[in-house]
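1. kindly generate the corresponding structure for this input.
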Amino acid sequence: MRRTTPITIAYTPDSDDAFYYDALEHGLVSMPGYRPRFRREPMAVLNREALTGTNEVTAISSVVYPAIAGRYAILSVGTSVGRGYGPVLVSREPRTLSALAGRRVGVPGVPTTGWFLLRTLCPGAVTVEMPFDEIAGAVAAGALDAGVMIHEELLYYPRMGLRRVTDLGAEWCRRHALPLPVGLNVVRRDLGSAGMRTVCTAISASLHHARLNPEPALARVSRFGRGATGGCTEQFVQMFANDDSQCMPADVRAALGVLLAQVVALGAGPAVPPIDIIEPAPATVAVA
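-> Reported below is the predicted structural model:
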């Protein structure tokens, strides 16, 4: 029997990330030479773990990359991109962005891309870090003045009686005339160039398989996020698991350079790293 090396792939407990890996997790696509196991943790946890290289492959907030570039390279597959949308700032009562200076605003981790956008567009806000799926409830209950919505909360918050203050992602896109790379998939450099390419190829094949067979994949991943009763899965997956996620296009690569330079200018990263992106092999990974 051919020996395989165990590898840990970590992603957020949300439907778009689960969609990327559905075929790999269910044995529909192989990763030659590796035996993947999967972990699901909130983005704030994955960002912290990336600082110490806990997982060979992990989702991260894009703004974290300057701090981990020495240990990880970027995969061309699995990027979450907002084209005119992104993290949304919401409140219970009508508010303006400027009125939130000095107010308590929930963010899904520090640093995360949602936190970064709030920090850039409303630097006077008092950020309160909390689990992403508890922020909307805290805003609705009046425990927070506002909150940054990510994942399926982007689509669900109106059902909780909350109002949009501003789409932070849309504002970033408008100001820069670029799409917003919200999140990245990264791979540890110690796998070597061949190993990193094998991983990228397998994940690319997994996402391609799910996109060719969306109904069973969506049915399986609908348990994540707000679940089947939330009714957000298909729309959310279309927003963040699409052509941009299959292979990072040129304008997203350019946008990533702009975003990372802003992160460093804000003092949230040590230096602007090279945009070092791993591409899949030309051949398609064999179906298991």
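2. make it CA atoms for all contacts and neighbour counts henceforth
-> Fine.
3. quick one: Ala217 and Ser15, what's the gap?
-> 10 Å (CA to CA, to the nearest Å).
4. should've said Tyr34
-> 24 Å.
5. got it, and Met43?
-> Counting by CA to CA, the gap from Met43 to Ser15 is 13 Å.
6. quick one, which of these two is more surrounded?
-> Ser15 (28 against 25; other CA atoms under 10 Å).
7. and Arg223, what is it in contact with?
-> Ser15 (CA atoms under 8 Å, 6 or more residues apart in numbering).
8. quick one more, to check against the first:
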Amino acid sequence: MKLSLGFSPCPNDTFIFDALIHHKIDTEGLTFEVFFDDVETLNQKALRAELDITKLSFHAFAYVAEKYALLDAGSALGFGVGPMLISREPYDDAAVGRFKTPGNGLKIGIPGKLTTANFLLGVAFPELKNKEELIFSDIENALLENRIDLGLIIHENRFTYQDKGLHKVIDLGDYWEQLTGCAIPLGGIVVNRNLEHSIQLKVNRLLRQSVEYAFAHPKSSLDFIRQHAQEMDEAVMYKHIDLYVNKYSVNLGSEGRKAIDTLFTMAEERSIIPAQPKNLYV
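-> Now for the predicted structure:
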């Protein structure tokens, strides 16, 4: 049985999926047609229910939870791994305080309306409304070229913005952790609810095995990761993986589910997302 599978070319995803799609584990008769896309493209594909299995942001999941169920394996949650708001020049506390002024006129480059990053920006600074959607890897250059005033960065750009002379305004992951005490839910892996439940469970089981294989053989996926890592050196690739792949990627567990449920409850209360189905999980 062949299933369509979408995930990003970022090191955390290629690390997680390598063993699964290259049959380094027994896939129990399943094969996969793989699509590599940035997170916002995957979010949009999920809205159209194009793929059997896909990575998406948790913000986007809120809009497709009737169509997709969340797997316990493969998610990116963690502490100290959240999106960051950055600028060309340093901002002091007083300047950041002015972000809360309605109609402040600041233009913010975001990696997509349905990213968890944009959700957290809305929680922290609801007055920042002048947003331009950009591919996540273009946001730093847009700042440097004065096309935007602030940039909301995710993924490996956490490790590169300082090298370009850019400055941190606020770490929205830290903001979330102080607000809730939970790990920050960034992205998850979902499976189409139209598939037989036994297939959903098999995918969940195989993905966990793929993550466990990656942890047990961390260099096994190096060539695959490097192939898609956009000129990233090996040290940065593994720093990226260390931040985004952890115990929650093997199994959400009660802590991971609590973090996701907290995110969704808060978003519902603020009317950022629609009401959710009773059961989000496979």
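9. which stretches in the first structure count as helices?
-> For the first structure, applying DSSP state H gives helices covering 15-25, 43-52, 65-68, 113-121, 132-140, 153-156, 168-176, 192-212, 214-221, 227-230, 233-240, 243-246, 250-265.
10. list the residues that contact Ile277 of the first structure.
-> Neighbouring residues of Ile277 of the first structure by CA under 8 Å, 6+ apart: Ala73, Ile74, Leu75, Ser76.
11. tell me the counterpart of the third one in the second structure.
-> If I follow you right, that is Leu75 of the first structure. Matched by TM-score structural alignment, Leu75 of the first structure corresponds to Leu71 in the second structure.
12. repeat for Ala250 of the first structure
-> Match for Ala250 of the first structure (TM-score structural alignment): Ser254.
13. roughly how far does the counterpart of Arg88 of the second structure in the first structure sit from Thr198 of the first structure?
-> Alignment note: Arg88 of the second structure maps to Arg92 in the first structure; criterion TM-score structural alignment. Using CA to CA, we find Arg92 of the first structure at a distance of 47 Å from Thr198 of the first structure.
14. try Ala138 of the first structure
-> Distance from Ala138 of the first structure to Thr198 of the first structure, by CA to CA: 43 Å.
15. in terms of packing, which of the two has more residues around it?
-> Using other CA under 10 Å, the more surrounded residue of Ala138 of the first structure and Thr198 is Thr198, with 22 against 18.
16. what sits against the residue opposite the more buried one in the second structure once aligned?
-> Taking TM-score structural alignment, the alignment pairs Thr198 of the first structure with Lys202 from the second structure. By CA under 8 Å, 6+ apart, the contact set of Lys202 of the second structure is empty.
17. and if we set it to 10 Å?
-> Thr27, Glu28, Leu30, Glu196, Arg208 (CA atoms under 10 Å, 6 or more residues apart in numbering).
18. measure whatever residue of the first structure lines up with the second one to Thr201 of the first structure for me?
-> Taking TM-score structural alignment for the superposition, Glu28 of the second structure sits opposite Pro32 in the first structure. To Thr201 of the first structure, Pro32 of the first structure is 10 Å away according to CA to CA.
19. do Pro214 of the first structure as well
-> Taking CA to CA, one finds Pro214 of the first structure at 20 Å from Thr201 of the first structure.
20. which one's more surrounded, those two?
-> Thr201 (25 against 16).
21. my read: the match of Leu75 of the first structure touches Arg193, true?
-> No. With contact defined as CA atoms under 10 Å, Leu71 of the second structure does not reach Arg193; the gap is 11.1 Å.
22. which residues do the two both contact?
-> With CA under 10 Å, 6+ apart, Leu71 of the second structure and Arg193 have common neighbours Ile53, Gln200, Val282.
23. excluding its backbone neighbours, what's nearest Met130 of the first structure?
-> Pro108 (5.6 Å; CA to CA, 6 or more residues apart in numbering).
24. how deep is the match of Arg88 of the second structure tucked in, by neighbour count?
-> Applying other CA under 10 Å, I find that Arg92 of the first structure has 22 neighbouring residues.
25. tell me the contacts of it?
-> Per CA under 10 Å, 6+ apart, neighbours of Arg92 of the first structure: 136, 138-142, 144-147, 158, 160-165.
26. ditto for Val252 of the first structure
-> So Val252 of the first structure contacts Thr79, Ser80, Val81, Gly82, Arg83, Leu178, Pro179, Leu180, Pro181, Asp244, Val258 (CA under 10 Å, 6+ apart).
27. for Val105 of the first structure, same thing?
-> 89-91, 115, 118, 125-129, 135, 138-139, 143-148.
28. that one -> the second structure?
-> Match for Val105 of the first structure (TM-score structural alignment): Ile108.
29. please apply the same query to His208 of the first structure.
-> Checking TM-score structural alignment: His208 of the first structure goes with Glu212.
30. the spatially closest residue to its match that is not a sequence neighbour: neighbouring residues, count only.
-> In space, and not counting its chain neighbours, Glu212 of the second structure is closest to Val250: 6.8 Å by CA to CA, 6+ apart. By the criterion of other CA under 10 Å, Val250 of the second structure has 23 neighbours.
31. check whether Val250 of the second structure really touches Ile189, as I assumed.
-> No. The pair Val250 of the second structure / Ile189 is not scored as a contact, 11.6 Å apart, by CA under 10 Å.
32. ok so, going back, neighbour-wise, which of Leu71 and Arg193 of the second structure wins?
-> Set Leu71 of the second structure next to Arg193 and count neighbours by other CA under 10 Å: Leu71 wins out with 25 against 18.
33. and the more buried one, how far from Arg257 of the second structure?
-> For Leu71 of the second structure, the distance to Arg257 of the second structure - CA to CA - is 11 Å.
34. not counting its neighbours along the chain, what's nearest Arg98 of the second structure?
-> Closest to Arg98 of the second structure by CA to CA, 6+ apart is Asn104, at 7.4 Å.
35. hang on, I meant Pro83 of the second structure
-> Using CA to CA, 6+ apart, the nearest residue to Pro83 of the second structure is Ile154, at 4.9 Å.
36. what's the one you found aligned with over in the first structure?
-> Per TM-score structural alignment, Ile154 of the second structure is aligned with Ile150.
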